[in-house]
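**Student:** structure here, sequence nowhere to be found:
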């Protein structure tokens, strides 16, 4: 899954209409280049590909700017990518990070359900790795690999339990709640003084 694709769709969705520089400026201010490997070139490639795929429409605005809007297909793709990012543990953290950046786009109930799926998958991975490490005899040093996977899954499960507790306690305004940034077109473009 592409974290860049999810982030680009999410930012366009958040603003309702956005140009490449606005999207990139937001993502770079979030330091997405570090945690999701988003670069200016990959951003513009994603915009072109998402437009080609029918997820975005583009419109040239004089003098030479292109604005993008989300299509119905783009909303479906955004929802699919966001839900997968939260429910499926991946080896690389970039998709989860992208999902967290767009978390308020979901209702609290949906986010909790998806994170419970993630928790169950992480606990299953932890248990499988533990069993594999115990059963592994030769070469003995390979047990360390399974130990690493067990530790990674266990710490991921612990973090997920904490996020679930915070969400269930009412943390963060989610879609449909007052002050939520989760509705399409709800983001405000900040004017710098």
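**Tutor:** Great, that's in hand. In this text, all values refer to a predicted model and were calculated from it rather than measured experimentally.
**Student:** switch to C-alpha atoms for all contacts and neighbour counts from now on
**Tutor:** Fine.
**Student:** helices of the chain, residue ranges please.
**Tutor:** 3-15, 20-29, 32-35, 40-52, 72-87, 94-101, 108-135, 143-168 (DSSP state H).
**Student:** these: which one's closest to residue 177?
**Tutor:** helix 108-135 (8.9 Å; CA to CA).
**Student:** what angle do the closest one and helix 143-168 make?
**Tutor:** Put simply, helix 108-135 runs at 160 degrees to helix 143-168, going by axes from the mean of the first three to the mean of the last three CA atoms, to 10 degrees.
**Student:** ok, structure two:
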């Protein structure tokens, strides 16, 4: 989102998102991750001669492709890690409005299928032996989580369709 950035700026941006609370990031590992992404060709690195030890990073076309793949997958799949969904929501404006809505509709479909499977598994767990019956509580928790996520996704879709948020390719209103 910043174009070119150094590790401290990346850390500051993550902190502004509250990522320290939901993404389980160890901030000391940011520099290692940036170096590794550069090694993999997903970022370029530039040493700053006037500032010894400072390295600026910029996303490459391959890095942009991987970023968009991860963003799309985090939005479309219902039962993924909360940190992946959190990151996708922070980065949602990188997508066009229509694509974001379509991906969220895929998420709702995924959650509905997951919910149906979990309802069947809760029913099966209820008929199991008493010593394993408590497992239905975990399955029930997951089923309720899928249901509430689907409601939330429907509400986000509605807000996007009503024009909330500035998305990729749109002008900001001043």
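**Tutor:** Looks like it came in fine. This structure is a prediction, so every number in the text was calculated from the model and none was measured.
**Student:** and the TM-score between them?
**Tutor:** The TM-score (TM-score structural alignment, normalised by the length of the second structure) is 0.91; 167 aligned residues with a CA RMSD of 1.3 Å.
**Student:** now mean neighbour count and distance to residue 62 of the first structure too, for the helices of the first structure, in JSON lines please.
**Tutor:** JSON lines is the format used below for those (neighbours: other CA atoms under 10 Å; distance: least, CA to CA, whole Å):
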{"stretch": "helix 3-15", "mean neighbour count": "24", "distance to residue 62 of the first structure": "19"}
{"stretch": "helix 20-29", "mean neighbour count": "17", "distance to residue 62 of the first structure": "14"}
{"stretch": "helix 32-35", "mean neighbour count": "16", "distance to residue 62 of the first structure": "29"}
{"stretch": "helix 40-52", "mean neighbour count": "16", "distance to residue 62 of the first structure": "19"}
{"stretch": "helix 72-87", "mean neighbour count": "19", "distance to residue 62 of the first structure": "25"}
{"stretch": "helix 94-101", "mean neighbour count": "21", "distance to residue 62 of the first structure": "31"}
{"stretch": "helix 108-135", "mean neighbour count": "18", "distance to residue 62 of the first structure": "40"}
{"stretch": "helix 143-168", "mean neighbour count": "17", "distance to residue 62 of the first structure": "44"}
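**Student:** looking at those, which is closest to residue 176 of the first structure?
**Tutor:** Comparing those by CA to CA, helix 108-135 comes nearest, at 8.8 Å.
**Student:** map residue 9 of the second structure across to the first structure for me.
**Tutor:** Under the alignment (TM-score structural alignment), residue 9 of the second structure pairs with residue 22 in the first structure.
**Student:** no no, residue 168 of the second structure
**Tutor:** So residue 168 of the second structure corresponds to residue 175, using TM-score structural alignment.
**Student:** also residue 137 of the second structure?
**Tutor:** By TM-score structural alignment, residue 137 of the second structure lines up with residue 144.
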